[in-house]
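>>> Below are the sequence and a predicted model; questions follow.
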Amino acid sequence: MPAETDTSAIHVRDATRDDLDALVALSQKTFTDKFGHLYKPEDLQAFLDTEHSLSTYRTALAAPRTLVRVAETPEGSLGAYLVCGPLTLPAEEAAEGAVELKRIYVDASLQGRGLGRHFIDEAFAWARRQEAPEMYLSVFSENDGARRLYERVGFEKIGEFLFPVGEHRDLEFLMRRRLE
């Protein structure tokens, strides 16, 4: 896949250090929009401060085996993003070289344009270039729409685990797609 793609006036490209502030803002907004109502304010803030921080995305952009892509609107704002990298999920029987689809978020204003599916296709292409035998992801157990999308593209549920959001614990489904 080329480093830059333009799809229906939305410009999909590799994220850069110049995107850091906008990427952090987008990641915090999209997570809060989708899941914020589930948590106490202090749990949500603790999660955002650690998992959706400037440091988190600065580290991802600097990591050699990590993919960070963004979708930029014609006005120049970020409206969606993708992060893939080395496997960190609790996949006990993962094949050597397995990778993780860490995040796909699309702002509500851009949903329904196929960006989520576009990013999934980019994630698979990236994983194949890494010669990864399989890709993992986790999805909130009550996020039925995302789970169904992942199943349509070949992921299967292989386990469950508790995911911390501050002091709160969510039931997450661990999913895998074999790439070989």
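Yep, it's here.

>>> C-alpha only now, for contacts and for neighbours.
Noted.

>>> host element of the most centrally placed residue in the chain?
Centroid-nearest residue in the chain, with Cα atoms, centre = their mean: Arg103, separated by 0.7 Å. Secondary structure from DSSP states H and E places Arg103 in strand 99-106.

>>> Show me what that strand is in contact with.
Residues outside strand 99-106 that contact it (Cα atoms under 8 Å, 6 or more residues apart in numbering) are 27, 30-31, 79-89, 115-116, 119, 123, 127, 132, 134-138.

>>> So which of the residues you listed belong to helices?
Within these, residues falling in helices by DSSP state H are Ser27, Thr30, Phe31, Leu115, Gly116, Phe119, Ala123, Ala127.

>>> residue contacts, Arg69?
Shown in contact with Arg69 (Cα under 8 Å, 6+ apart): Val12, Arg13, Asp14, Ala15, Tyr81, Leu82, Val83.

>>> okay, pairing it with this:
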Amino acid sequence: MITIREADSRDIDALQAIGCATYREHFAAIWTTDGMQQFLDQDFSPANLEASVAARDRHLWLLALDPQHQPIGFAKLNWARPTPGSGRLGAKLQKIYLLKSQAGQGHGRRLLEHVLQRASAAGESCLWLDVLKSNSGARRFYESAGLRQIGEVPFSTDVEQIGMWVMACDLPLKEHSAQG
């Protein structure tokens, strides 16, 4: 069983380590070695992570931990972001990665369900993300969770133009207690 908890400033080193490890595992083939390192140095720099984790009104970082409390994955949500193509505001799932060794155990589903619950509880009307057009497995995973393709956006690395599918789902309205 995994534990999912909100990351805070004490988790910067863990976020950097798990972020770099999972991104390398999943995306090394679409970057040169130097390009990958430049991306990781920017995206997972301690300064950028600290600023992002501290901006709780704009971002939510979640850590997925194994039973020994070791990070096995993470997710990053950005609040109230315009959906490409429609401009509708919703929570953008910018990152959700697990170590490849953790695949097939239901951890990704559990982390995504947690993300959906947190976005709904925050009052967001939809959740959206972009997924590499070449990543058919991830696309099927998101479709099985109720997201649907609503558009596409460009994406390129230092090696190739790939493109991304934009996927989204509506979220249940946050329930309010009855006033009486």
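Great, that's in hand. Just so it is clear, the model here is predicted, and its values are computed rather than measured.

>>> Identify, from the contacts of Arg69 of structure 1, the entry nearest to Glu167 of structure 1.
Val83 (24.6 Å; Cα to Cα).

>>> Counting neighbours, what do you get for the closest one?
21 (other Cα atoms under 10 Å).

>>> and it, what pairs with it in structure 2?
Counting by TM-score structural alignment, Val83 of structure 1 corresponds to Lys76 in structure 2.

>>> Just to check, that match is in contact with His59?
Yes - counting by Cα atoms under 8 Å, Lys76 of structure 2 does reach His59; the two are 6.9 Å apart.

>>> Translate Trp61 of structure 2 into the numbering of structure 1.
Aligned counterpart of Trp61 of structure 2 in structure 1: Val68 (TM-score structural alignment).

>>> secondary structure class for that match?
Of the three states, Val68 of structure 1 takes strand according to DSSP: H, G, I helix; E, B strand; the rest coil.

>>> can you pull out the strands in structure 2?
Under the criterion DSSP state E, structure 2 contains strands at 3-6, 59-65, 71-82, 89-98, 126-132, 148-153, 164-170.

>>> Let's have the ones you listed in JSON lines, adding distance to Leu40 of structure 2.
Formatted as JSON lines, those follow (distance: least, Cα to Cα, whole Å):
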{"stretch": "strand 3-6", "distance to Leu40 of structure 2": "22"}
{"stretch": "strand 59-65", "distance to Leu40 of structure 2": "17"}
{"stretch": "strand 71-82", "distance to Leu40 of structure 2": "15"}
{"stretch": "strand 89-98", "distance to Leu40 of structure 2": "13"}
{"stretch": "strand 126-132", "distance to Leu40 of structure 2": "18"}
{"stretch": "strand 148-153", "distance to Leu40 of structure 2": "21"}
{"stretch": "strand 164-170", "distance to Leu40 of structure 2": "19"}
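
>>> can you tell which of those strands is closest to Asp34 of structure 2?
Comparing those by Cα to Cα, strand 126-132 comes nearest, at 20.6 Å.

>>> start and end residues in structure 1 for the closest one, please.
Mapped onto structure 1 using TM-score structural alignment, strand 126-132 of structure 2 spans residues 134-140.

>>> Closest one of the ones in helices among the contacts of strand 99-106 of structure 1 to Leu162 of structure 1?
For those, the residue nearest Leu162 of structure 1 by Cα to Cα is Phe31; the value is 17.7 Å.

>>> Which residue of structure 2 sits opposite the closest one in the alignment?
Match for Phe31 of structure 1 (TM-score structural alignment): Tyr23.

>>> Glu172 of structure 1 too?
Residue correspondence to structure 2 (TM-score structural alignment): Glu172 of structure 1 is matched to Met164.

>>> wouldn't that match be in contact with Thr157 here?
No - assessed by Cα under 8 Å, Met164 of structure 2 is found out of contact with Thr157, at 12.0 Å.

>>> Look at those two and report which has more neighbours.
Taking other Cα under 10 Å, Met164 of structure 2 and Thr157 do not tie; Met164 has more neighbours (19 against 14).

>>> any idea how far Glu152 of structure 2 is from that one?
6 Å (Cα to Cα, to the nearest Å).

>>> repeat for Glu6 of structure 2
30 Å.

>>> cool, Trp165 of structure 2 as well?
4 Å.

>>> which residues do the two both contact?
Listed contacts common to Trp165 of structure 2 and Glu152 are Asp130; contacts here mean Cα under 8 Å, 6+ apart.

>>> Please identify which of those two sits among more neighbours.
The neighbour comparison of Trp165 of structure 2 against Glu152 (other Cα under 10 Å) goes to Trp165, with 21 against 17.

>>> Perfect, that will be all.
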